[in-house]
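Q: Dropping the sequence and predicted coords here.
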Amino acid sequence: MNQEKKEVTILMPCLNESGTIKVCIERAKKLLKEHNIDGEIIISDNGSTDGSQTIAEKAGARVLDCPIKGYGAALQYGIEQAKGKFILMGDSDDSYHFDEAFPMIEMLRNKFDLCMGSRLKGDIKPGAMPLLNRYVGTPFITFMGKLLFKTEQSDFNCGLRAFKKDKILQLNLVTAGMEYASEMIIKAKLSGLKVSELPINFYKDGRGRAPHMQRWRDGWRHLRFLLLHAPGYLFMLPGALLFFTGLIILLLLLRGSFKIRGVEFDVHTMLTAAFMVIIGVQTFFMGIYAKLYVYTRGILPYSKRIIAILAKLSLEKLLVAAIILAILGMAGFLSAFWTWYKVDFKALDYAVTMRTIIPSLTLIAMAILFVFNGFMLSLLFLKTKYAGIMFE
């Protein structure tokens, strides 16, 4: 195989784009010729059955047969096979005009690692983007990216991008579907890559059929990916909120019922608060497991600070905490039992006894959770080596 290096590879994923693939290649060739760029054009085909491969080869592109289905898989396969130092990627439906993308290549020459196109800051031609995608879907996914990962891009889903091949390969991108676009931005941010953004023109695609993208399915896959890669927001923050909210309510109700604007809160509310505390504790532990998973599997760049904190959650410390909680809980429970015994096991005033039993059982439940989660964490830490840190 010819390993001759190029400056730029123009990469297009393709699945049955016979109606537009030729014009896309012509635009790519125009870009290379007008700006005297030493480059190549790659079509990463994903199983076309309409002759797109033959058309692309005749137009002068190098065609790759990607063995794995999916938008992300086709792009990753093309990136791995590319000869270019820089890669300009875009769809092969003529919605992006490659001959207008030279400023993005210049951004890479000016020391940026990734240059994102922005349709929302550029010119969206009539009929190019459905209104729901333009004003709801894309802005929402972009907002979630900014909220969860502090990204600065204005268009998370834009498919026209230029980047340095070696930098993107270092990100270890793994998704095969449309969420590949989100994964690239997230990992680029977390890895500290230099990212820029330029407004672009977005044209109505030239295909004579429905697009491959399915709005709700692919939108959900993007959102799901964002949430799964932010365990702090998905698990730990809700867990902490549930725990502290429930704890505050429990403490307030220990002294007796109270009213707020005529609404009375009593032991029924205390029972709900206890439920919140227990669910909050377990949800927080799930967040710890998720953090360890994404770090040890290399899904996200690790945080030495967070790993150091998690490493301090030893089984022994959690067992000591569990013993203390269990003693306090059993003391309260036995106190309530003694009260029952003194009246010969007859009916009690539930509003009084439940005020003792509920927090006592909550402490016992927390003790049990600490024990089993302590063993689970110890199992995950056992001989797990990641980034030079050994958990034992």
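A: Yep, that arrived.

Q: only C-alpha atoms for contact and neighbour calcs from this point on.
A: Fine.

Q: The chain: strands as residue ranges?
A: For the chain, the strands defined by DSSP state E occupy 6-14, 39-45, 62-65, 84-89, 114-124, 161-164, 195-202, 258-260, 263-265, 384-386, 389-391.

Q: so which of those gets nearest Ala321?
A: strand 389-391 (20.6 Å; C-alpha to C-alpha).

Q: other SSEs contacting the closest one?
A: Packed against strand 389-391 by the contact rule (3 or more C-alpha pairs under 8 Å, 6 or more residues apart in numbering; DSSP states H and E) you find strand 384-386.

Q: Got another one to weigh against that:
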Amino acid sequence: MGEGEPRGGSEEESAAGRDGTAHGPPLAEVVLPCLDEAAALPWVLDRIPPGWRAIVVDNGSTDGSAGVAAQAGARVVTEPRRGFGAACHAGLRAAAAEYVCFCDCDGSLDPALLAPMVESVRSGAADLVVGRRRPTVRRAWPVHARAGNAAVVRMLRRRTGVRLGDIGPMRAARRSALLGLGLTDRRSGYPLQMVVHAADAGWRIGEVDVAYTPRSGRSKVTGTWRGTWTAVRDMRSVLSRPPAPARPSEEAR
């Protein structure tokens, strides 16, 4: 399978679009896992830093999200296997830029905040930068979701020694390095597995505060107690696995 081809998914790409990629890959790309986010996508895509490219990974939307994304100039990748990790990894494999970021596309996080995170990686200050969500209003982050996150960060600290305040979806790193981590989780444990494998590989992991606002629509993961429990279960499974050595790259697989 060739470089940048998402496994198990098909792809449709708009023309050069806002990023001017007709002249080569952009500095950075933002992977946006998407499941029925047509209402939030225009605002999110308008906040992508200038010169960057958005990769919207459609994970089974029925509300026309893929069409909205393409119309806005984003690259659209289709990932038929349902799961947050499946969508994120399909976007990572489809990317071509040196730096790859991840962000929710429900309007709860501002992609413009990724620019300084990429600069931290680019300057050598960190190998992976994670955004620590700071809710702007109480309802932005339900109590059960916050409690589940707190439990996971405690388990992460015991497992790796890494002290983070959040296992949030917003992060930035070099694409080639991420591919070398050998990430295998395709469900809710993907963000945590990225941090765990990075810690095992000796990466410098940084954290910055990012504003967290009420999302558009209802969360598919942490909007309910059941969804939160499923996410925590997936993450607990990640933490129970023994350390795995990082591989040089999986692009040739």
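A: Received the coordinates, thanks. Everything numeric in this text was worked out from a predicted model, so none of it was measured.

Q: Show me the helices in the stretch 201-350 of structure 1, by range?
A: Secondary structure of the stretch 201-350 of structure 1 (DSSP state H, counting those that start in this stretch): helices at 215-228, 231, 237-254, 267-296, 304-311, 315-342, 350-381.

Q: most packed of those?
A: helix 231 (a mean of 22; mean count of other C-alpha atoms under 10 Å).

Q: can the strands of structure 1 go into JSON lines with extra columns for mean neighbour count?
A: What follows is the strands of structure 1, written out as JSON lines (neighbours: other C-alpha atoms under 10 Å):
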{"stretch": "strand 6-14", "mean neighbour count": "24"}
{"stretch": "strand 39-45", "mean neighbour count": "25"}
{"stretch": "strand 62-65", "mean neighbour count": "18"}
{"stretch": "strand 84-89", "mean neighbour count": "24"}
{"stretch": "strand 114-124", "mean neighbour count": "21"}
{"stretch": "strand 161-164", "mean neighbour count": "24"}
{"stretch": "strand 195-202", "mean neighbour count": "20"}
{"stretch": "strand 258-260", "mean neighbour count": "9"}
{"stretch": "strand 263-265", "mean neighbour count": "11"}
{"stretch": "strand 384-386", "mean neighbour count": "13"}
{"stretch": "strand 389-391", "mean neighbour count": "15"}
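
Q: So for Leu292 of structure 1, which of those strands sits nearest?
A: Between the strands of structure 1, strand 384-386 lies closest to Leu292 of structure 1; by C-alpha to C-alpha that is 9.7 Å.

Q: Show me which residues of stretch 181-196 of structure 2 are buried.
A: 181-183, 185-196 (16 or more other C-alpha atoms under 10 Å).

Q: I should have written stretch 147-162 of structure 1 there, sorry.
A: So stretch 147-162 of structure 1, judged by 16+ other C-alpha under 10 Å, has buried residues 148-149, 151-162.

Q: ends of that stretch, how far apart?
A: 24 Å (C-alpha to C-alpha, to the nearest Å).

Q: Can you list the neighbours in contact with it?
A: Applying C-alpha atoms under 8 Å, 6 or more residues apart in numbering, the contact partners of stretch 147-162 of structure 1 are 86-91, 96, 104-105, 108, 114-121, 138-139, 141-142, 145-146, 181-182, 185-186, 189-190, 197, 226, 230, 233.

Q: what does stretch 328-339 of structure 1 give?
A: Under C-alpha under 8 Å, 6+ apart, the answer for stretch 328-339 of structure 1 is 353, 356-357, 359-364.

Q: so where in structure 2 does that stretch end up aligned?
A: Following TM-score structural alignment, stretch 328-339 of structure 1 has no partner segment in structure 2.

Q: Centre of the chain to that stretch, how far?
A: Distance of stretch 328-339 of structure 1 from its chain centroid, counting by C-alpha atoms, centre = their mean, to the nearest Å, is 46 Å.

Q: what's the answer for stretch 91-106 of structure 1, then?
A: On C-alpha atoms, centre = their mean, the centre of stretch 91-106 of structure 1 falls 27 Å from the chain's centre.

Q: So which bits of it are buried?
A: So for stretch 91-106 of structure 1, counting by 16+ other C-alpha under 10 Å, buried means 91-99, 101-102, 104-105.

Q: Among these, which ones are in helices?
A: 102, 104-105 (DSSP state H).

Q: with those residues in mind, which one is nearest to Ile368 of structure 1?
A: Among these, and counting by C-alpha to C-alpha, the member closest to Ile368 of structure 1 is Met104, at 56.4 Å.

Q: now Ser335 of structure 1: how far from Gln3 of structure 1?
A: 79 Å.

Q: oh sorry, the question was meant for Ser52 of structure 1
A: For Ser52 of structure 1, the distance to Gln3 of structure 1 - C-alpha to C-alpha - is 25 Å.

Q: Could you find the closest non-adjacent residue to Leu247 of structure 1?
A: Val277 (6.2 Å; C-alpha to C-alpha, 6 or more residues apart in numbering).
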